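Colleague: Just the structure for this:
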Amino acid sequence: MRDKRTTIANAVSLLNDGDTLGIASPAVSPTALVSMAAVREIARQGKRDLLVVNAMAELETDLLAGAGCLREVEFWACQFFGQGTPPNIRRLMEAGQLRAREHSEFSFTLGVMAGGMGLKFIPLHGFVNDLVPQHPEWRTFDSPFDGQQLLAVTAIVPDVALIHVPRADQFGNAQFGDTNRDNVAAKFIAPQMVRAAKRVILTTEEIIPNEQIRATPDQTGILYHDVDAVVLAPRGAHPHGVTGYYEPDRDHIQQYHQAAQDPDKFRAYLDTYVHAPEGPAAYAALIGGE
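Modeller: You can find the predicted model right below:
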């Protein structure tokens, strides 16, 4: 195992313009494993022409859209904490400047599962709905066993995946802590997307000794061989929360939502919270974190 600690700027250099970016995060809660530290750095570096794949496109995807980083987004749900479609995503879609493709929860899960297992596709029976025409990469074929027609749901394989965790060692072994409890996205979808990706950027609230990881193997959800970069990023999920570390910053979420309604106000938001802070420590100081 090698020491993979680096800066957020160096880690994000793994992402190239035109890449597919997977955002590995739980899909139903503002207390999430969303690497906002990496998202902000992607916007700060001005990455362009990205396809984002995210189970639930929320604030993190909206920020990248508003910063001009995206050409397309794929998701099974797209909403802003129960307040409708995220403002930048909605505005850009209506203007024809951002393409969006929907999955069902099931097809997204199968795509990530296939990618995580190194398969080209997973077969599905009886999946006939209005989502199929949106995915020309899906194919129908006859089962070699009984001749039934099946749908091949193709693998989701990001060029780069982002994930934020409560704690990890310097090699990339990571633990979800209390976030893992009763959370199918943390237990399954996020780790599978990490396994599926060609390169993985992991940000963490704290870096702990490998001996502590080995002492609690039941809490380890990501292993070192799937991770390319480890970045210490306290408050790295803000304004999302991390269970056991800090709560979601609902005031900031509302501040973001209001700013994103207007392009000029959103540019001011980016200047303050994305372009000005040079890295996670500066951002944590800006928002009043420890």
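Colleague: Could you use CA atoms for every contact and neighbour count after this?
Modeller: OK.
Colleague: what about the closest residue in space to Q192 that isn't next to it in sequence, which helix or strand?
Modeller: Among residues not flanking Q192 along the chain, G116 sits closest, at 4.8 Å (Cα to Cα, 6 or more residues apart in numbering). Assigning secondary structure by DSSP states H and E places G116 in helix 105-117.
Colleague: Any buried residues in that helix, and which?
Modeller: 107-116 (16 or more other Cα atoms under 10 Å).
Colleague: I'd like the next helix or strand past that helix.
Modeller: strand 121-124.
Colleague: I'd say T243 and N183 touch.
Modeller: No. Checked against Cα atoms under 8 Å, the pair T243 and N183 is beyond contact range at 11.7 Å.
Colleague: between the two, which one's more packed in?
Modeller: T243 (19 against 16; other Cα atoms under 10 Å).
Colleague: which stretches of the chain form helices?
Modeller: With DSSP state H, the ranges of helices along the chain come out as 8-12, 36-45, 59-66, 87-94, 105-117, 184, 190-196, 210-215, 250-259, 263-270, 280-286.
Colleague: re earlier: what helices or strands is the helix holding G116 leaning on?
Modeller: strand 121-124, strand 149-154, helix 190-196 (3 or more Cα pairs under 8 Å, 6 or more residues apart in numbering; DSSP states H and E).
Colleague: Let's see that with 6 Å instead.
Modeller: helix 190-196 (3 or more Cα pairs under 6 Å, 6 or more residues apart in numbering; DSSP states H and E).
Colleague: Outside of the helix it packs on itself, list whatever touches it.
Modeller: Surrounding helix 190-196, the residues in contact under the criterion Cα atoms under 6 Å, 6 or more residues apart in numbering are 24-25, 112-113, 115-116, 157, 226.
Colleague: I'd like the structure of this one too, to check against the first:
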Amino acid sequence: MGKFLPLEKAVKNLVVDGATIAFAGSGGRASYSFAYELIRQHMQHLTFCSAGTGAVILDLLAGAGVVDRAEIAFTLTNSRNIRRMIEGHRSRRLAIEDYSNLAMSFRFMAAALDLPFMPIRSLRGSDIERRRGFVGDHKIKEVVSPFLSERVALVPPCSPDVVVMHAQEVDEDGNVRIVGPVGSDDWTLKAGKKVVITAEKLIDSKITRKDPNNSFFPGIRVDAVVIVPWGAHPSALPRFYRSDYEFLNELTQRSDSDRSFREWLDEWVYGIKSHASYVAKLGRTRLQTLKSGTSFKSG
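Modeller: Sure thing, here's the model as predicted:
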């Protein structure tokens, strides 16, 4: 149980200013609780990496001054902090290197397999290939295949200093169990130099040993575990709770200006000492409403 830490200590011990951090968690398993704690501890100059997970988290971190650079597949049209930074309406700017979902997934895969690059067909001739930011010439390379004599694009590995994901369950050994879409989460976690799992629920290791095929990621590869109920809020967590669209809509509206966003941070992040206090502020009625109708069927 030595890898089990409080949220505050997990951030303090594993993340340093200037680090590269990736958020895994397809289908609603992004760790908002970890993102809030990054803001609360005034982390700076982070680089954010994602294959399509955590677009709202990126807007939060960028707006709070935590993230300077991003290597991402996309962001959202309602990412208003990012828009102001890109358009020069803020003193701080956000540097973005744009890839596709597949390209970022391949970059994590390359790092996970300890490969120097990964070939990809879909980028050649696209604006993603032509437009280059802070990565410059090392964003994408083209070579002639030694086997087929055709040109192919290559993307570099992406090996974040820390990868964070929220999970439904984790056992005492750190073995991770999830429900819902997987996406590129496995490759993203394996690409990280350090892995942090925030989890909704702690389960007995006997459950894992009895049903090992339902384990998603091995505890031996996990560096820190934090048990954080409602750790993915305001996103959904299959089998536990639905997305809190009322909360997300309010966040979008209050991101309209630097002043209103700062007031939102003061209310929901800086003014709250812990994630437990955040959950208490949400209120029992709201939480019960989000829990209703959360069954998940696969297939």
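Colleague: Trace stretch 150-163 of the first structure over to the second structure and give me the residue numbers.
Modeller: The aligned range for stretch 150-163 of the first structure in the second structure is 152-165, by TM-score structural alignment.
Colleague: Pull out the buried positions in the matching stretch.
Modeller: So for stretch 152-165 of the second structure, counting by 16+ other Cα under 10 Å, buried means 152-165.
Colleague: before we move on, back to that, winner for burial among the helices of the first structure?
Modeller: Comparing the helices of the first structure by mean neighbour count (mean count of other Cα atoms under 10 Å), helix 190-196 comes out on top with a mean of 27.
Colleague: That helix vs the second structure, average distance?
Modeller: Helix 190-196 of the first structure differs from its equivalent in the second structure by a mean of 0.8 Å after superposition (mean Cα distance after the TM-score superposition for the first structure).
Colleague: what's the distance between that helix and the middle of its chain?
Modeller: The chain centroid and the centroid of helix 190-196 of the first structure are separated by 10 Å under Cα atoms, centre = their mean, to the nearest Å.
Colleague: now do stretch 8-26 of the first structure
Modeller: That offset, for stretch 8-26 of the first structure, works out to 9 Å (Cα atoms, centre = their mean).
Colleague: List of residues touching stretch 84-97 of the second structure?
Modeller: By Cα under 6 Å, 6+ apart, stretch 84-97 of the second structure touches 68-71, 133.
Colleague: which parts of that stretch are buried?
Modeller: 84-85, 90, 93-97.
Colleague: For these, which two are the farthest from each other?
Modeller: Spanning the widest gap among the buried residues of stretch 84-97 of the second structure are R90 and E97, at 19.2 Å by Cα to Cα.
Colleague: Trace T109 of the first structure over to the second structure, please.
Modeller: Aligned partner of T109 of the first structure by TM-score structural alignment: S105.
Colleague: how close does its match sit to C49 of the second structure?
Modeller: Applying Cα to Cα, to the nearest Å, the value for S105 of the second structure to C49 of the second structure is 11 Å.
Colleague: now do V11 of the second structure
Modeller: 17 Å.
Colleague: And S243 of the second structure, by the same measure?
Modeller: 23 Å.
Colleague: Then G231 of the second structure?
Modeller: Distance from G231 of the second structure to C49 of the second structure, by Cα to Cα: 20 Å.
Colleague: do L123 of the second structure as well
Modeller: Using Cα to Cα, L123 of the second structure is found at 19 Å from C49 of the second structure.
Colleague: Those two - which one has more neighbours?
Modeller: It is C49, of L123 of the second structure and C49, that has more neighbours when counted by other Cα under 10 Å, with 27 against 20.
Colleague: so who does the equivalent of that one over in the first structure touch?
Modeller: Alignment note (TM-score structural alignment): C49 of the second structure maps to V53 of the first structure. Neighbouring residues of V53 of the first structure by Cα under 6 Å, 6+ apart: 22, 73-74.
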